[in-house]
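Colleague: sequence below, structure please.
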Amino acid sequence: MKRRNFLQQTALAGASLLTASGVSAAGNSIYRQPRTAGSAPVADKPFNLNYAFHDGMFKSHGGADFIDQIKFAYDHGFRSIEDNGMMGRTVDQQKKIGDTLQKLGMNMGVFVITSDNWHWRTTLTTGKQEWIDKMINDCKTAVEVAKRCGAKWMTVVPGNYERSLSLDYQTANVITALRKACTILEPHGLVMVLEMLSDNPDLFLRHSDQAYMICKAVNSPSCKMLFDMYHMQRNEGDIINNLNKSWDEIGYLQIGDNPGRKEPGTGEMNYKNIFKHIHGKGYKGILGMEHGNFQKGTEGELALIKAYREADNFM
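Modeller: The predicted model follows:
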């Protein structure tokens, strides 16, 4: 189904929600008439910060095609995407996404730099050559993927805790592996961002001070931190203070309210204050929308856009 026809069919369904919520006033509408042949796009103004959505977040409005979702999101003020599974897409898909972003003046955020989810196993912490070789090969592949889709950042997770080794030996093994990866990425100006996760206690990298120390030890512009505020709220809290402490090694930010891992305003975190603080520090990078939609369908997507407009309204 063509994007403009799909939007026309959903306009009536979304109209009542917008009127009831008071966001349909001139200049603040989060729903726009679809593009028509030969006409220029009518887009909402960009946000104060650069939020990046992912595939599926706007499928009820844009359809199953990620390209059409990108165009819909652009019309509503978003200027970046992220795509964890970019390395698994076909070369043709990677190029089409990159071309679309370039034409719209949008940015590509992170993709995950693993070919077979090795980061969910006990890997770089072991110091074993087989895992270092796998990472080096994935980095070489990632360089080509990044060229096609216009990416600069890629997510890396060092793997699980190796219980046969002390924490210090594991840390040294991770630093050694990451330094070797940087020799592949650095000549291309690419940056791997280390993500601290809260999914399970077996994961090696869980706290901001730990990632900060590793980045300092690797000592490369191609190795920085991915500060996912959802995971960090679960693992350590004190988000603003911990952002400040590790700021010079943070290369990328991600969003998700807690509990639930949905859009801002659905949990306990005060994202308006957090966004204001990040903006005040002069952050010009991407904030990945690494969460689900609180509500399903077209109404849920409109509510998500409204939530970001409200949280981003800190000026």
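
Colleague: going forward, measure contacts and count neighbours with C-alpha atoms only.
Modeller: Noted.

Colleague: I'd say N50 and E82 touch.
Modeller: No - using C-alpha atoms under 8 Å, N50 is not in contact with E82, being 11.5 Å away.

Colleague: more neighbours: the two, which one.
Modeller: Each of N50 and E82 has its neighbours counted (other C-alpha atoms under 10 Å); E82 has more, 25 against 20.

Colleague: give me the distance between the more buried one and I70.
Modeller: Separation of E82 from I70 (C-alpha to C-alpha, to the nearest Å) stands at 11 Å.

Colleague: same check on L194?
Modeller: From L194 across to I70, the span is 26 Å (C-alpha to C-alpha).

Colleague: and N219, by the same measure?
Modeller: In this view, N219 and I70 are 35 Å apart by C-alpha to C-alpha.

Colleague: the more surrounded of those two?
Modeller: The residue with more neighbours, out of N219 and I70, is I70; 27 against 16, by other C-alpha under 10 Å.

Colleague: in terms of helices and strands, where is the more buried one?
Modeller: helix 66-75 (DSSP states H and E).

Colleague: next SSE downstream of that helix?
Modeller: strand 80-81.

Colleague: which is the next helix or strand following the helix or strand harbouring N173?
Modeller: Following DSSP H and E, one finds N173 within helix 167-185. Sequence order places strand 191-195 as the next helix or strand after helix 167-185, per DSSP H and E.

Colleague: what angle separates that following strand from helix 167-185?
Modeller: 150 degrees (axes from the mean of the first three to the mean of the last three C-alpha atoms, to 10 degrees).

Colleague: list the buried residues in the helix or strand following strand 191-195.
Modeller: Downstream of strand 191-195, the first helix or strand assigned by DSSP H and E is helix 208-218. By 16 or more other C-alpha atoms under 10 Å, the buried positions in helix 208-218 come out as 208, 211-212, 214-215, 217-218.

Colleague: same thing with stretch 44-60?
Modeller: Under the neighbour-count criterion of 16+ other C-alpha under 10 Å, stretch 44-60 has 44, 48-60 buried.

Colleague: identify all contacting residues around that stretch.
Modeller: With C-alpha atoms under 8 Å, 6 or more residues apart in numbering as the test, stretch 44-60 has contacts from 27-30, 32, 64-66, 69, 72-73, 75-83, 109, 275, 279, 284-290, 292-293, 297-298, 301, 309, 312-313.

Colleague: please enumerate the helices of the stretch 1-150 of the chain.
Modeller: Under the criterion DSSP state H, counting those that start in this stretch, the stretch 1-150 of the chain contains helices at 3-21, 59-62, 66-75, 91-104, 129-149.

Colleague: sequence B follows; please return its structure for comparison with A:
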Amino acid sequence: MDRRKFIGSSLLAGLAITGVTSCVASNAIEMNPSSDILSLTDRQKWLAPFSCNIEQWFRPMPFLDRIDAAKALGFSAVEIWNPNQAKRGKTPESIAERAKSLGMRVTSYSPKPPPMADPNNAKKFMAWIETVISSGKTLNVRNFNLTGHRVVEGLSMEQMVSNYTQMLRLAVPRLEAENMVATIEPYNPFNHKGDFLYGNEPALSICREINSPSVKLNWDFFHMQRTNGNLITHLENGFDQVAYIQFADSQVENQPGTGEVAYGKVFTRLRELGYTGYIGAEFFPENKDNLRAASDLAKLAKSINLQPSV
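Modeller: Model prediction:
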């Protein structure tokens, strides 16, 4: 079997496993007005503001085929984690090639840095920054999510934050020269034990202290809700440092409508504040039903007339 036939058959098999059966099923849905699944045409329109996180969607489909699967559901953009994992079928070159062939855009990537609170990692971190910059150029993406905030034993919270900040300062000249943006992604203490950046602070203060267009925040609403709550007020207070957005419903980490967050109001306020970028759908589709999750997300966007990303 040649490569295109293999990809096509594996894609259909993967979609069948994960909630999208085939083009025939898709056509049947569109011709059935009583179905509560939005048509592909409607999904394409209303999923335009979102970027599908193909690390959490479409498991266990081969990685590159997940880009095809995201397009089949109606997405026009995807986000990824570490692109340099050749053993998992992931390289910046292969991802960029597949996305380009499908007319899909990569909006963000999340390579894993060495622990940045450990000053002994400075050389390793700067070598990692060069790899990150190279990957971004290949993927045609300016922004990457930055973590690296694992607890370092023997150091106080104040020492870890200071070391983390100083490590970032080392990278700023290279990032600014390449017009790249590192978006610090704080976690939450329930899903990510053993880190020291949770919720809006101290990450927000770190960005303001560094005061560079190349160091901003990935404001992940899932982590912010689990850590701080009061999503809209905190977003308003920190919006000047926001460069990228991700979300999942809390506490279940599935699509909006499965948990406690009024995402219609949150997304409406996000656009009112002036955020025009992609909104990263970094969640696990409930019951691994990707078609249902995509339709639910599109319905939410339609209900509030959420405008596409620009």
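
Colleague: what's the closest of the buried residues of helix 208-218 of the first structure to P259 of the first structure?
Modeller: Nearest to P259 of the first structure, judged by C-alpha to C-alpha, of the buried residues of helix 208-218 of the first structure is S208 at 19.6 Å.

Colleague: in contact with the aligned residue in the second structure for the closest one, which residues?
Modeller: The alignment partner of S208 of the first structure in the second structure, by TM-score structural alignment, is N200. With contact taken as C-alpha under 8 Å, 6+ apart, N200 of the second structure is in contact with 186, 224, 228, 234, 238.

Colleague: swap in 7 Å and give it another go.
Modeller: M224 (C-alpha atoms under 7 Å, 6 or more residues apart in numbering).

Colleague: same question for T165 of the second structure.
Modeller: With the criterion set at C-alpha under 7 Å, 6+ apart, T165 of the second structure makes contact with I206.

Colleague: state the distance from the residue nearest in space to the middle of the second structure to P119 of the second structure.
Modeller: For the second structure, the residue lying nearest the average C-alpha position, counting by C-alpha atoms, centre = their mean, turns out to be G280 (4.2 Å). From G280 of the second structure across to P119 of the second structure, the span is 32 Å (C-alpha to C-alpha).

Colleague: relative to the second structure, which residues correspond to stretch 171-188 of the first structure?
Modeller: Using TM-score structural alignment, stretch 171-188 of the first structure pairs with 161-178 in the second structure.

Colleague: trace I136 of the first structure over to the second structure, please.
Modeller: Checking with TM-score structural alignment, I136 of the first structure has M126 as its match.

Colleague: give me the neighbour count for the closest residue to its match other than its chain neighbours.
Modeller: Distances taken as C-alpha to C-alpha, 6 or more residues apart in numbering put A171 closest to M126 of the second structure, at 6.7 Å, once the chain neighbours are dropped. By the criterion of other C-alpha under 10 Å, A171 of the second structure has 18 neighbours.

Colleague: just the buried ones among the contacts of stretch 44-60 of the first structure, please.
Modeller: Judged by 16+ other C-alpha under 10 Å, buried ones among these: 30, 32, 66, 69, 72-73, 75-83, 109, 275, 279, 286-290, 292-293, 298, 301, 309, 312.

Colleague: gap between the nearest residue to R208 of the second structure once chain neighbours are set aside and S214 of the second structure?
Modeller: Leaving aside its sequence neighbours, R208 of the second structure sits nearest to Q241 (C-alpha to C-alpha, 6+ apart; 7.5 Å). The gap separating Q241 of the second structure from S214 of the second structure is 10 Å, by C-alpha to C-alpha.

Colleague: over to L273 of the second structure?
Modeller: 21 Å.

Colleague: more neighbours: these two, which one.
Modeller: Legend: neighbour count by other C-alpha under 10 Å for L273 of the second structure and S214, higher for S214 (25 against 13).

Colleague: so which strand or helix has the equivalent of K299 of the second structure over in the first structure?
Modeller: Here K299 of the second structure is matched to E310 in the first structure, going by TM-score structural alignment. Per DSSP H and E, E310 of the first structure falls inside helix 297-311.

Colleague: contacts for that helix, please.
Modeller: Applying C-alpha under 7 Å, 6+ apart, the external contacts of helix 297-311 of the first structure come out as 14, 30, 58, 60-61, 263-265, 271-272, 293-294.

Colleague: now do it against helix 66-75, angle only.
Modeller: Using the same axes, to 10 degrees: helix 297-311 of the first structure against helix 66-75 is 40 degrees.

Colleague: if we can go back for a sec, could you list which of the buried residues of stretch 44-60 of the first structure belong to strands?
Modeller: 50-53 (DSSP state E).

Colleague: can you pull the contacts of the alignment partner in the second structure of K152 of the first structure?
Modeller: Under the alignment (TM-score structural alignment), K152 of the first structure maps onto R142 of the second structure. Counting by C-alpha under 7 Å, 6+ apart, R142 of the second structure makes contact with 136, 179-181.

Colleague: one more pass at 6 Å, please.
Modeller: Contacts for R142 of the second structure were tallied using C-alpha atoms under 6 Å, 6 or more residues apart in numbering; they are M180.

Colleague: what separation do you get for the nearest residue to V181 of the second structure once chain neighbours are set aside and S295 of the second structure?
Modeller: Once flanking residues are discounted, V181 of the second structure sits nearest to S214: 4.1 Å by C-alpha to C-alpha, 6+ apart. Distance, S214 of the second structure to S295 of the second structure, using C-alpha to C-alpha: 35 Å.

Colleague: and the buried residues of helix 208-218 of the first structure as CSV, adding distance to Q8 of the first structure?
Modeller: As requested, the buried residues of helix 208-218 of the first structure are exported to CSV (distance: C-alpha to C-alpha, whole Å):
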residue, distance to Q8 of the first structure
S208, 46
A211, 47
Y212, 48
I214, 51
C215, 49
A217, 54
V218, 52
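
Colleague: the host helix or strand of the residue nearest to the centre of the second structure maps to which residues in the first structure?
Modeller: Secondary-structure assignment from DSSP H and E places G280 of the second structure in strand 279-281. Using TM-score structural alignment, the residues of the first structure aligned to strand 279-281 of the second structure are 287-289.

Colleague: tabulate the ones in strands among the buried residues of stretch 44-60 of the first structure (TSV), appending distance to M87 of the first structure.
Modeller: Below are those laid out as TSV (distance: C-alpha to C-alpha, whole Å):
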residue	distance to M87 of the first structure
N50	23
Y51	21
A52	18
F53	17
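
Colleague: tell me the one among the residues you listed nearest to Q9 of the first structure.
Modeller: F53 (23.2 Å).

Colleague: and R163 of the first structure, helix, strand or coil?
Modeller: coil (DSSP: H, G, I helix; E, B strand; the rest coil).
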